[in-house]
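Trainee: quick check, what structure comes out for this input:
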Amino acid sequence: MTIVKYMLRLLALVSLATAMSSGVVHAAEVNPGAVVALQAPLHTLQVDIAGIQNYDERGAENNVVLDFYVGPGASITSFRWDVNVTSYVGSYLSEMKITFSDTLGNGVTFTPGDGDDFDGTMDYAGYQDLGELGLVFNVGADGILRLEFHDGFKDLGFDEAEGVWNAGTLSFGIMPVPEPSAYATVLGGLFLLAVAKWRRHC
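Mentor: Next comes the predicted model:
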């Protein structure tokens, strides 16, 4: 194999590493002998929500907001819930919501009791791959995933809780963006491998 072919392979590997900076590499075609890049390992953030009160509509100052560091530019790819919630008399289970987003508010609003237009206590559990809905999003450069617990409509008095998240967990699938130093290490190793193969064939 000529040096030109080795250089072309190396160029392809550099392009592949550049594509990995987006967090996901899509293979348009699989060819025998092609180099396949694996996605970065998927991590899970699990949040215990026991005892969190539901107060007001999104953006209100008295809502409970939790911030979690997941890494700059990390993708939020899936969501699992297993919760027990109570909506107080005068409000609805279908109004209890969680918005998980970047710090600018770009993300997903989730309603476990969607369609349950009554008060009371219920268990809800499930899993959603956000990619299936086209709702995968990236956090910002600050690396913060923000959870805001809020209500869909303020039924009760000012500063009065509309409900409570009695118990349970929320789990988020997170695809981190590899550090630049990781790219340098991979590219350096690939370059040395290409040079060694070229020398053997000279």
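Trainee: C-alpha only now, for contacts and for neighbours.
Mentor: Noted.
Trainee: who touches the residue nearest to Phe100 when sequence neighbours are not counted in this structure?
Mentor: Spatial nearest neighbour of Phe100, excluding adjacent residues (Cα to Cα, 6 or more residues apart in numbering): Leu147 at 4.5 Å. Leu147 makes contacts with 65-67, 98-101, as judged by Cα atoms under 8 Å, 6 or more residues apart in numbering.
Trainee: ok, now how distant is Leu147 from Arg199?
Mentor: Leu147 is 55 Å from Arg199, where distance means Cα to Cα, to the nearest Å.
Trainee: before we move on, what about Met20?
Mentor: Distance of Met20 to Arg199, given as Cα to Cα: 29 Å.
Trainee: quick one on the thing from earlier: filter the contacts of Leu147 down to the buried ones.
Mentor: Burial by neighbour count, judged by 16 or more other Cα atoms under 10 Å, picks out 65, 98-101 from those.
Trainee: element containing the residue nearest to Phe100, please.
Mentor: Per DSSP states H and E, Leu147 falls inside strand 144-151.
Trainee: quick one: contacts of the following helix or strand past that strand?
Mentor: Downstream of strand 144-151, the next assigned helix or strand under DSSP H and E is strand 163-175. With contact meaning Cα under 8 Å, 6+ apart, strand 163-175 is reached by 23, 40-55, 70, 74-88, 91, 96.
Trainee: just the buried residues out of those residues, in PyMOL syntax.
Mentor: Selection of buried members from those for PyMOL, criterion 16+ other Cα under 10 Å:
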select buried, resi 23+44+49+52+53+54+55+70+74+75+76+77+78+79+80+81+83+84+85+86+87+88+91+96
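Trainee: I'd like the structure of this one too, to check against the first:
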Amino acid sequence: MKNLKPVRSVMFAAIAACAIGGAANAADLTKTVTLSDVASNTYLSWEGNTVVEVDLGAQSHLNTFAWDVTLTANEGSFLNEAFVQLSDSQQWNQLYFLPSFLADPDGGYHAGTAQYSGSVDFRHLDTGAEQGDYSFSVGQDGILRLEFAENIDGVAGADAIWNSATFTFGYTVAAVPEPASYGMLLLGLGAVGAVARRGKSLVVNA
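Mentor: The predicted model follows:
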């Protein structure tokens, strides 16, 4: 039993060293995506829409969104019918971006071309009906899915064209152990092995 006590003490020290070394704080990161001539053709999830996948990294949490877009609604369609769904790859968590709905004086009830820019913090989002935290995690695969779609399929072919679109996503990633912590942990486990071997030899020589 005397040989077990040093081993347990070293294991505790290794765990304590890892905890004291700590994990890096969740990192605040941004990723910018620039697109051009992207069509919104029809209803959400129907064939023919453009889908863009943005890799933010596993379990990343989407917090903010900024945009600078030029959008054209073709004749027979309205600017406020074009939108982008932001979701995880499985579409469990979903937010919808309609650039013209609040920005246009008439609510976007017309065809033509317009430019929109702005930003939003999903953690403090005021929808008009309620205010709350609408930020979400993208999942283990790290994919943020963007689908360009239409509320109403009013014309044959593309209802709207996103002539240019620059999207900037603000997100955090899960905290990870710092490299120094790994080193301290490995050193501690090495000491465990050394004490265990020495303990075994002491038993043999007893």
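Trainee: so where do the helices sit in the second structure?
Mentor: Using DSSP state H, the helices of the second structure run over residues 4-21, 179-205.
Trainee: now do the same for Val85 of the first structure: its match in the second structure.
Mentor: Residue pairing (TM-score structural alignment): Val85 of the first structure is matched to Leu71 of the second structure.
Trainee: find the nearest non-adjacent residue to that match, please.
Mentor: Here the residue nearest Leu71 of the second structure, using Cα to Cα, 6+ apart, is Trp162, at 4.6 Å.
Trainee: who touches the residue nearest to the spatial centre of the first structure in this structure?
Mentor: Nearest residue to the geometric centre of the first structure (Cα atoms, centre = their mean): Ile76, 1.0 Å. By Cα under 8 Å, 6+ apart, the contact set of Ile76 of the first structure is 130, 136-139, 172-175.
Trainee: counterpart of it in the second structure?
Mentor: Using TM-score structural alignment as the criterion, Ile76 of the first structure maps onto Leu62 of the second structure.
Trainee: what sits closest to that match if chain neighbours are left out?
Mentor: Tyr171 (4.4 Å).
Trainee: what does the one you found correspond to in the first structure?
Mentor: Aligned partner of Tyr171 of the second structure by TM-score structural alignment: Ile174.
Trainee: next: Val51 of the second structure.
Mentor: Using TM-score structural alignment, the partner of Val51 of the second structure in the first structure is Val65.
Trainee: same check, this time on Gly108 of the second structure
Mentor: Using TM-score structural alignment, Gly108 of the second structure pairs with Asp116 in the first structure.
Trainee: who's in contact with its match?
Mentor: Residues in contact with Asp116 of the first structure (Cα under 8 Å, 6+ apart) are 92-94.
Trainee: same question, Asp56 of the first structure
Mentor: So Asp56 of the first structure contacts 62-63, 150-154, 159, 161-162 (Cα under 8 Å, 6+ apart).
Trainee: mapped onto the second structure, which of those hold?
Mentor: For the contacts of Asp56 of the first structure, the aligned pairs still in contact in the second structure (both residues aligned by TM-score structural alignment, their matches' Cα atoms under 8 Å) are 62-63, 150-154, 161-162.
Trainee: okay, those residues in TSV with neighbour count and distance to Met7 of the first structure next?
Mentor: Formatted as TSV, these follow (neighbours: other Cα atoms under 10 Å; distance: Cα to Cα, whole Å):
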residue	neighbour count	distance to Met7 of the first structure
Asn62	18	59
Asn63	20	57
His150	29	55
Asp151	26	58
Gly152	20	58
Phe153	16	61
Lys154	18	64
Ala161	21	64
Glu162	28	64
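Trainee: export the buried ones among the contacts of Leu147 of the first structure as CSV, with columns for distance to Gly189 of the first structure.
Mentor: Converted to CSV, those look like this (distance: Cα to Cα, whole Å):
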residue, distance to Gly189 of the first structure
Val65, 44
Ile98, 44
Thr99, 42
Phe100, 38
Ser101, 37
